[in-house]
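Undergrad: Below are the sequence and a predicted model; questions follow.
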Amino acid sequence: MQARSERSRRRLVRAAAEMFDAHGYADATLGRIAQAAGMTKGALYFHFGSKDGLADAVQEQGHELLRRQVRALDAAGTPPVQGLIDLTHRLARGLREDPVVRAGFRITVECAGRRPPVADLHAAWVREAARLLERAREAGRLRDGVGDDGPRALLAAVVCGISGAWGAGLSTAELASRVAALWATLLPALVPPGEQERYRTQAPSGARGRRGAGAGADGGAGGGAGTREARSAA
């Protein structure tokens, strides 16, 4: 019974994410969400007392997706600068392919100022990126003289830019190419001279989509050599 209830809850959260993504918070009514989930409105109210509760559940699922990405990077021993690059690529793919991520960003914008405040998925991505940046600093992988404010502001702009580029309707491959070009420009300003080549700016294999076949199993742009360099930077 409990497993069935949890499945129903997941269906509702998924349907809510799709409705918020497609129609926005204001126009995604509980009736439409219940219908999209193949459930009655009464069944919806059994799990969620309000649309705000559903919005929070969608945001929490978006946070969990982010936490999984971060845990995967940590488990793989990915150097922090490479992890930062890969995290932004995974955000780009999530915005292109996952309605939960898109809905989370849209809810953040449309519910700004709500009391109690809605969970801020955009801010969560910026915080994780800042954490990786600080780890890179502690490991001595940033240029001398690189302060805190500039890179943090830059990361916030990168996250905003990725979400804006997705809104332009780019394909997964096109968006990955834009993010790679962005990092090719940013890396010289962040890492010490001569260390830019340590890092792969292309999307890892898991964040390229189907057309990413042909990359190394670990996502290196040119196979093993680029990946060995990235790992040696840890």
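TA: On my side now, so go ahead.
Undergrad: From now on I want contacts and neighbour counts done on CA atoms only, so please keep to that.
TA: Fine.
Undergrad: Show me the residue sitting in the middle of the protein in space.
TA: residue 91 (2.9 Å; CA atoms, centre = their mean).
Undergrad: contacting residues for it?
TA: residue 162 (CA atoms under 8 Å, 6 or more residues apart in numbering).
Undergrad: how about the helix or strand harbouring it: buried residues?
TA: Assigned by DSSP states H and E, residue 91 belongs to helix 80-97. By neighbour count on 16 or more other CA atoms under 10 Å, the buried set for helix 80-97 is 80-96.
Undergrad: next SSE after that helix?
TA: Going down the chain from helix 80-97, the next helix or strand is helix 99-110, by DSSP H and E.
Undergrad: Now do that next one and helix 80-97, the angle between them.
TA: Using axes from the mean of the first three to the mean of the last three CA atoms, to 10 degrees, the direction of helix 99-110 lies 90 degrees away from that of helix 80-97.
Undergrad: okay, pairing it with this:
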Amino acid sequence: MAKQDRAVRTRQQLIRSAAEAFDQGGFALSSLTGIARGAGVSSGALHFHFRSKQALGAAVETAAVGLLQDILAPRPGDRPAPLGNLVDTSHVLARRLTEDVVLRAGFGLAADVTWRQDVALWQVWGGWVRSTLTQARSEGALAPDVPLEDVISTVTAAVAGTQALARLDVEWSPRYAVAQFWNLMLPRISAAMVPLDRACQTAPHE
């Protein structure tokens, strides 16, 4: 059992080290030697768990999808209003993207031209945004003149894109950007305005 636990920990360390490497330098420029060193294991141990960098990248992406799905999953017994849920979840996602390198690397791989895989985290996020806004439209929570497809694409891109901008400017705050986005967006799309303090969950200097 102890040997199995060590194997699980080693695999997790390699996934995290790979995520850090992909996040900092992209998939193509990351080396297996550097990833093994970052995880504190030998190259042989890395190849025991992952036969190639492609397999390691897929593991990072799979782990990131799991983290994202956990953020998006409904809580037992919780039936929040769809627009309020969308705002709250976008704040959680922005915070987690700042804090969790595996989740951040997953979104980064989706935008990396050197990476080719079937799963793209922004598509998972976009699908959830679509279902949540479709529910809001069916419940009459969206303003009647708001084009649904326009809102879906805008929300998907705005929230997922804040982290990409943070890569280019270390002073850029994804959490503050998301709060400001909702301050502008909610009055336009909401049939019955969501309380403004829900949009402004993040202080300017947080």
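TA: Now that the structure is in, tell me what you want to look at. Keep in mind that this is a model prediction, so the values were computed, not measured.
Undergrad: any idea what sits nearest residue 69 of structure 1, other than its immediate chain neighbours?
TA: Excluding the flanking residues, the one nearest residue 69 of structure 1 by CA to CA, 6 or more residues apart in numbering is residue 87, at 7.3 Å.
Undergrad: Please, where are all the strands along structure 2?
TA: Per DSSP state E, structure 2 carries no strands over any range.
Undergrad: Counterpart of the residue nearest to the centre of structure 1 over in structure 2?
TA: Residue 91 of structure 1 maps onto residue 93 in structure 2, with residues paired by TM-score structural alignment.
Undergrad: Next: residue 40 of structure 1.
TA: So, by TM-score structural alignment, residue 40 of structure 1 is matched to residue 42.
Undergrad: State the number of residues packed around its match.
TA: 14 (other CA atoms under 10 Å).
Undergrad: tell me the contacts of it?
TA: Listed by CA under 8 Å, 6+ apart, the contact partners of residue 42 of structure 2 are residue 36.
Undergrad: same deal with residue 82 of structure 2?
TA: Counted by CA under 8 Å, 6+ apart, residue 82 of structure 2 has contacts 132, 133, 135, 136, 141.
Undergrad: next one: residue 60 of structure 2
TA: Residue 60 of structure 2 touches 15, 16, 18, 19, 102, 105, 106, counting by CA under 8 Å, 6+ apart.
Undergrad: Neighbour count for those residues - can I get that in CSV?
TA: Listed next are the contacts of residue 60 of structure 2 as CSV, based on neighbours: other CA atoms under 10 Å:
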residue, neighbour count
15, 24
16, 23
18, 29
19, 32
102, 26
105, 28
106, 30
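Undergrad: Same check for the residues you listed, but in structure 1.
TA: Conservation of the contacts of residue 60 of structure 2 in structure 1, assessed by both residues aligned by TM-score structural alignment, their matches' CA atoms under 8 Å: retained contacts are 15, 16, 18, 19, 102, 105, 106.
Undergrad: Distance check, the third one against residue 186 of structure 2.
TA: As judged by CA to CA, to the nearest Å, residue 18 of structure 2 and residue 186 of structure 2 stand 38 Å apart.
Undergrad: so what's residue 144 of structure 2 up against?
TA: Contacts of residue 144 of structure 2 by CA under 8 Å, 6+ apart are residue 191.
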